[in-house]
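Asker: with the input below, show me the fold.
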Amino acid sequence: MRATAGATGTRTRVRSHTLVPDRHSWIDIAFTIALAGVAQSAFGTSFTGSTYLVVGLLGTVIAVAVTHLTRAAGWPIISAVVICLVLFFLLGGPLTLRSLGDTYALPGATTLAKVADQAIFGWKDLLTTLPPVDGDGPLLVLPWLSGVLAGLVGLALAHLPVRRAWLAAMLPVVGMTVLLSGAVLLGVRHPQSLLVQGSVFAGLALAWLAVRARRASATVQGGSTSYVRGVGAVAMLGLAAAVAYPASALFTDDDADRAVARNWVEPPFDVGRYPSPLAGFRKYVDLKGKSDPTNVYDKTLLDVEGVPADTRVRFATMDSYDGMVWGATDNALPGPADDSFQRVSSTIDNPVEGKDVQATVTLGEGWTGVWLPTVGALTSMEFETGDTRAKAEVFRYNLATSTAVVPSGMQPGDRYSFSAVVPDDELSETTVGSSELTPLPTGAGFIQGPTDNWTEDAGPDPMDRVLAAAEHLRSEGKYSDGIGRTERIYVAGHSVWRLADEFVNAPQIVGNDEQYAATMALIANDIGVPARVVLGAVVPAGGRVTGKDVSAWVELRAADGSWKTLPTEAFMSTTPPADQVPETNTPMSGTVIPPPNPIPPPSDAGEQSDADLKERKATRKEADEEDEGLIPGLPAWVGIVLTYVGGPLLLVALLLGAVVGLKALRRHRRRSAESPSARFVGAWRELVDHARDLGQVVPLGPTVTRREQSVGIVSGQAVVLARRADSFVFGPAAPEVAAATTYWESIDAERRAMSHEVGRWQRFRAAVSLRSLRRTAAGPAAPADPGQDDEAAPTPATGRVASAAGRLRGLADWRSRRTPD
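Answerer: Here you go, the predicted structure:
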């Protein structure tokens, strides 16, 4: 309903509380949902499928509906936030955790805890998981959360009362832009679609901004909306966005990666804490009749199905040498793929070309440890036995080295299936070595002299020099596992001492796969061809791999970035050494010399699982707490007090702070009402509410006038302030903004004076009192203006006066109860 005052040229409007959105609301809702959908499309490269977008848009629609309904009902924005939070948890289980077996009934404590955990810490799992993650997994909580936030922020900011028209038009657009930036920040280096996230989003944002600016301008200036100009403006914005997309290619670098949080977050996994599997190579050798429970030479390691014979199965790739062992590390060699062990989902985006295979592996009695045998470059992984969910959670994979790890450990009988791509890794005469030089590790300079001597006739080509050095090792070297009575002097290990003095510089080169592969990789790196060591096996006919099939080979980086296999037989001899010094003069025992600290001994006992490490850490933590308490340097009772007393006190403080904040928000809304009349009404109600919080008996109701209320307020200026409010609200002309500001200053001064008349405890009780927040019948008001506060809605004011004697008795009783300061 609209009423126009011809004498003053002003018009007032009673705010409608209909649940059906008007034309302006429909426009804001449509733009909010559209921009939210574009913003959430940034997750396209992070999730598989399109479920993430459906869940995110559903969250946006729900949040938009809740925000509009609460606003139509006249509730504060905090109510929309609370309702959206409740719906986020109630619907989060069925929508995002259904893959974990949750039902569509009311969620329990476990489901709610899982939703909260993913909402708080899911971003870390997303950034440390190799994209794309499972589109039906628990990380769907993140799109669900972003959708709810998008709907709540977009529509709430669209209807936020702001004095400046340009700021009111810009706020919701800025809010949606921030959400897009957050989605991009959590995404990957290469965007899903520059056209959608750039041009389409910019076009929609500018169109919404133009519509809102035009609407605000028409409201302020009293103009009318021109549909022709509006359509023309939208068309021009669309044309500008279409031209901007191809033009941007002239000013951008296609090779430059955008800044995303994934570049700055280190995956919470350190593969370096696990011993190098190459150091334990001698458990795969033939003991020639001797007994050793750790030896698996004749035991079944794994049964492989789905791959042809002679396929190479990779146990682990060692790409870093520290002077003691070749080990697996993160970011050891440069390359196009991420050289780090990351979480992966059931589907792995592995950009490798080759032959597709589907394989199933069953671990045999001889297999233990954390390394997971695989073939080629994985594109999917599925565990089929044991606690499959737990194994999938801790599973880590390195794209650059094609190495898989299960930190909780794998046991005999475990079964898993995977799909992979087997690349063409055969080394040919036309293969050109990479020119990316990698510096030799500290202490490995001993290899330079032998390398120069063995390759002086090979020419300048790096790959020719590598093959010449391999041929020298194969032709001049001898093979020994150090098992025979006269061969015990050839100990295990591949430290600098073992490879220098006891291998390449010894009178006779003698060793097994461990020493030959370690030395060959150092030689290739010294020549200028990046190399790494791989431990694995060649699948025999029938697919059963035993310990005797295990070998170590070297992979060389080609000029195109791919890795080519230098097989073991290309650089290792199979001829046994000649008889050496008799056993009585042997200066060394046949025991295996383990690497010195901090490198663990080459045995399976050193391959501790995550569960073992966590158990030891928990035991150590409990012992420390018994000695020092929960907080270092303080007694144990201090930590207990902080835990069981500090928590409830903090909760109470938050609740009381929320009450104070709601009152401050209410005061701000009243002070910043659009019409000056509404500001006068809000100022008086602020004084009335303050008196009620102080415990004063103030008459309320639709028939009570301001002057009647002033009698019930214990204040020297209440009567004067009530008359001033009536004179401006019901005066012949609309009040000025400056007059409203002066009136608010007088109200604030009177509120302070009333507070000083009571004690500190009563002031505190008034600050956190809920009395003024309770809904009461509307009091005296003024003719409403467009957009005024709900509390300023017009109500009839009669002149009914209550009994003065009874009111004075109430004031006398209140004065007798108040506490002196």
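Asker: okay, CA-based contacts and neighbour counts for the rest of this
Answerer: Fine.
Asker: I'd like to know which elements the helix or strand where residue 723 lies is packed against.
Answerer: Residue 723 belongs to helix 718-729 when assigned by DSSP states H and E. On a contact count with 3 or more CA pairs under 8 Å, 6 or more residues apart in numbering; DSSP states H and E, helix 718-729 meets helix 676-693, helix 706-712.
Asker: okay, the angle between that helix and helix 676-693?
Answerer: Inter-element angle recorded for helix 718-729 and helix 676-693: 160 degrees (by axes from the mean of the first three to the mean of the last three CA atoms, to 10 degrees).
Asker: what ranges does the stretch 451-600 of the chain have for its helices?
Answerer: Secondary structure of the stretch 451-600 of the chain by DSSP state H, counting those that start in this stretch: the helices cover 462-476, 496-499, 513-527.
Asker: this one as well, want them side by side:
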Amino acid sequence: MSAARRPAGVDRLWPTLVSVLLVMAMLAAAMIPWWPIYESAAFVVASSAAIVAGTAIAVAGAKFGWPAWAVVIAVFGTYLVLGVPAAVPSRAVVGVIPTPQGIVELLTGAALSWKQLVTIAVPVGSYQTLLVPPFLLALVAATSAVTIALRSRRPAAAVIPPAVLLLAGIALGVVHAALAIETGLAFLITAVAWLVRVAIANRREITSGRPVELALADARRVLGASAIVAVALVGATAASVTLPMPPRSVVRAELQPPFEPRAHESPLAGFRTAFDPEVARDAMLEVRGLPPGAGIRIATLDTYDGIVYTVGGADGTAESGRFTRVPYRLDQTAVRGESTELDVLVRGYSDVWVPGIGQLERITFAGERAELLADAFVYNDVTGTGAVQVGLEALDRYTAQSVVPVEPESLARLQPGTSVLPPAPELPKELAVLLDEWAPASDDEGERLQGVIAALQREGFVSHGLESDQVPSRSGHSLDRLVELATERPMVGDGEQYAVAAALMARQIGFPARVVVGYLPDPGDPLPEPGESTVFDSDDRQAWIEVQTAEGAWVSVDPNPEPRPIPEREPDEPTIVSRPQSALPPPAERTPVDDLDSDPELALDRGDDGTEPWVEALLGALAITGFVVLGLAVLVSPFLAIIVAKLRRRRLRRLAPSAVERIEGGWQEFADTAADYGYAIRPTATRAEQAATVGGLAPLVLASVVDRAVFAPDGPSDGDDARVWSAVDELQDRLAAPRSRRERILAAISLTSLGGYAVTRRGPKP
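Answerer: The predicted model follows:
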């Protein structure tokens, strides 16, 4: 391109300098949405280096007339030379000299860091290669924009690369309105300034003479552009104040988190295993820095389906189920509390959940697996629960800096918060009766909560039911177990039942409440001296609740009674049935024949057939036994008929003529078993929906296998039917294992799965 066609005149210093500075101003404004992602000085260095380097390449290309391929090579070379110290500073020697490993990570980061950037919690600082996206985009955008400004026939198009950079920052950024107005104003002003500069330059090229008219025309353009900017600012401000704005959706909000909490067993489901005599005294964690008397949380559970308390909502869509990576730090300035630093050494503890306290700000792992754990750590800031997908092991160490909310002085003064939790089943009427008794509806919410906690601690007794000398106590926290807790006297259970009962009653009062599983120090142990560590054994595991106050803080409440001797069980009150007195009839008149019958000698002479007395007794006993057996058979026959019908249905399904029918029959057998155990299995639901109703990973896997086998173009593979039935048998055993003998018998004779039963090889009609 000739010098005459260059809008700013590359050979003229001041016009070129003005054009370059205006374009760089647009690029700087376009980088503002990227700041909330990083919030680090390293980001400022990386973006500034990219803009300056790209501008220098474009100016040199325009000055010396480089072809396009030469500009591309220059960009790539600059990316390799500056990329490591600017975008991957941890891999640069003395922060300047690139290392071979740094160059490899830089090149791979150009392709892989984008996805990582939108699946990680912000701010990310200079973590790994996450500065590569803004550095690379800014370098390319600066080179393109300045090249267009200095060499193109349409220099106004130099607005496009900064606009793309701006949109990328908005799309990859976070969902909040911080800096939104400032960003829009900055980019609008710089873009309008550049367009005015282009218009003035074009007018000067096509107009000759009359300098006064030129100056007036330029002034009109500047004033007109300023008026447009002012109108846009006023309109945008008025719209933002008066009109309801829909929530902004960005890429980060649409991607699924890498950690799926529903794939892991709830910490409350295996609560009793921690108290097994073989492991009860095993050391789990060694913690230094805990506040006096405080415990440590394993996980916070907010979802209850009537059977088990879990994390993250029934379908995984709740905010508490979205775990993201935390490479740098979290902003917890909105949390009112005390800053705490914990040093944790893992001893016997082994699980994916990372114990902590309060709201996490920063976590640093140490030990041989430090890098692996740092890469695998994910966190949910809604519940304050952390996890590592690879699981913690013995000798793992980490330091966690957290903000611990201030505990209230009295529960009676609390007012409920406004958080919306996943729905929970209706409070059983037995617990509702106790709630009305312990906390009358006429009292304030805080007073009712205090009354419930005090009553549980007063009326309840603790037993894990694992040793022979302990009072029997059934495990589990399903609704029927809570009903048993509420109706038995004395009330016997442990943290698994008391925490869930307290959470449901607190929610009935109006408090958002969730269950916390963790470790609490033994009340009888002395408090550690400053600098000393606290060792939590396996039997220090406990469950308690958190309730949200009107200030938005989640405060811990322990509803568990103090361990103490358990009194004898109160006998059930007998039912008194009043009956009217029966009138005795007058004695019958005796006759001479009756007198003869009373004479034993005459009785022997009359009607003696010579039968031995023991034979008569045996025949009488056999007759009575026969009548009893016959009566029992009549009573049991309907239940036996149900069991026989189910066995025949199972046999027909398992021996169906085709593999597809046998596989479908296997799934129907599992679904019928689940329905008999009380799961709400809808016949019209898909297999995946039925599996989700049962819960757990194994039913979902089986449903997927059955769907793939049934709908595969080539049909199922050899042996698929046998494998499906083997999985069905295993799932049936797992459904029956946690239930009592009475519950298993009731399921065996349940008519739920026999509705619409027809004698076909495939079992019940759909």
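Asker: quick one, helices of the stretch 251-400 of structure 2?
Answerer: 251-254, 370-376.
Asker: find me the equivalent region of the longest one in structure 1.
Answerer: So that's helix 370-376 of structure 2. Aligning helix 370-376 of structure 2 against structure 1 (TM-score structural alignment) gives residues 388-394.
Asker: format the helices of the stretch 451-600 of structure 1 as a markdown table; extra columns: distance to residue 43 of structure 1 and mean neighbour count.
Answerer: Output for these, formatted as a markdown table (distance: least, CA to CA, whole Å; neighbours: other CA atoms under 10 Å):
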| stretch | distance to residue 43 of structure 1 | mean neighbour count |
| --- | --- | --- |
| helix 462-476 | 43 | 20 |
| helix 496-499 | 48 | 20 |
| helix 513-527 | 40 | 25 |
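Asker: ok, for residue 117 of structure 2, nearest residue in space, not its chain neighbours?
Answerer: In space, residue 117 of structure 2 comes closest to residue 130 once its chain neighbours are excluded; the distance is 6.2 Å by CA to CA, 6 or more residues apart in numbering.
Asker: follow-up on the earlier one: could I get the buried residue list for the helix holding residue 723 of structure 1?
Answerer: By 16 or more other CA atoms under 10 Å, the buried positions in helix 718-729 of structure 1 come out as 718-719, 721-722, 725-726, 728-729.
Asker: list the contacts of the residue mapped onto residue 546 of structure 1 from structure 2.
Answerer: Correspondence of residue 546 of structure 1 to structure 2, assessed by TM-score structural alignment: residue 536. For residue 536 of structure 2, the contact set (CA atoms under 8 Å, 6 or more residues apart in numbering) comprises 283-287, 519-521.
Asker: which of those residues are conserved in structure 1?
Answerer: Among the contacts of residue 536 of structure 2, the ones still in contact in structure 1 (both residues aligned by TM-score structural alignment, their matches' CA atoms under 8 Å) are 283-285.
Asker: just these: which are in strands?
Answerer: Among these, the members found in strands (DSSP state E) are 283-285.
Asker: quick one: these as CSV, columns for distance to residue 413 of structure 2 and neighbour count too.
Answerer: As requested, those are arranged in CSV below (distance: CA to CA, whole Å; neighbours: other CA atoms under 10 Å):
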residue, distance to residue 413 of structure 2, neighbour count
283, 38, 17
284, 36, 23
285, 35, 25
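Asker: secondary structure element for the most centrally placed residue in structure 1?
Answerer: Note on structure 1: the residue nearest the mean C-alpha position is residue 123, at 1.2 Å, using CA atoms, centre = their mean. For residue 123 of structure 1, the host element (DSSP H and E) is helix 109-127.
Asker: which one, of the helices and strands packed on helix 718-729 of structure 1, ends up nearest to residue 619 of structure 1?
Answerer: Closest to residue 619 of structure 1 of these, according to CA to CA: helix 676-693, at 54.3 Å.
Asker: what is that closest one packed up against?
Answerer: Looks like helix 676-693 of structure 1 contacts helix 647-671, helix 718-729, helix 737-756, helix 760-767 (3+ CA pairs under 8 Å, 6+ apart).
Asker: most tightly packed of the ones you listed?
Answerer: helix 718-729 (a mean of 18; mean count of other CA atoms under 10 Å).
Asker: onto which residues of structure 2 does that one map?
Answerer: So helix 718-729 of structure 1 sits over no part of structure 2, by TM-score structural alignment.
Asker: any idea how far residue 157 of structure 1 is from residue 146 of structure 1?
Answerer: 16 Å (CA to CA, to the nearest Å).
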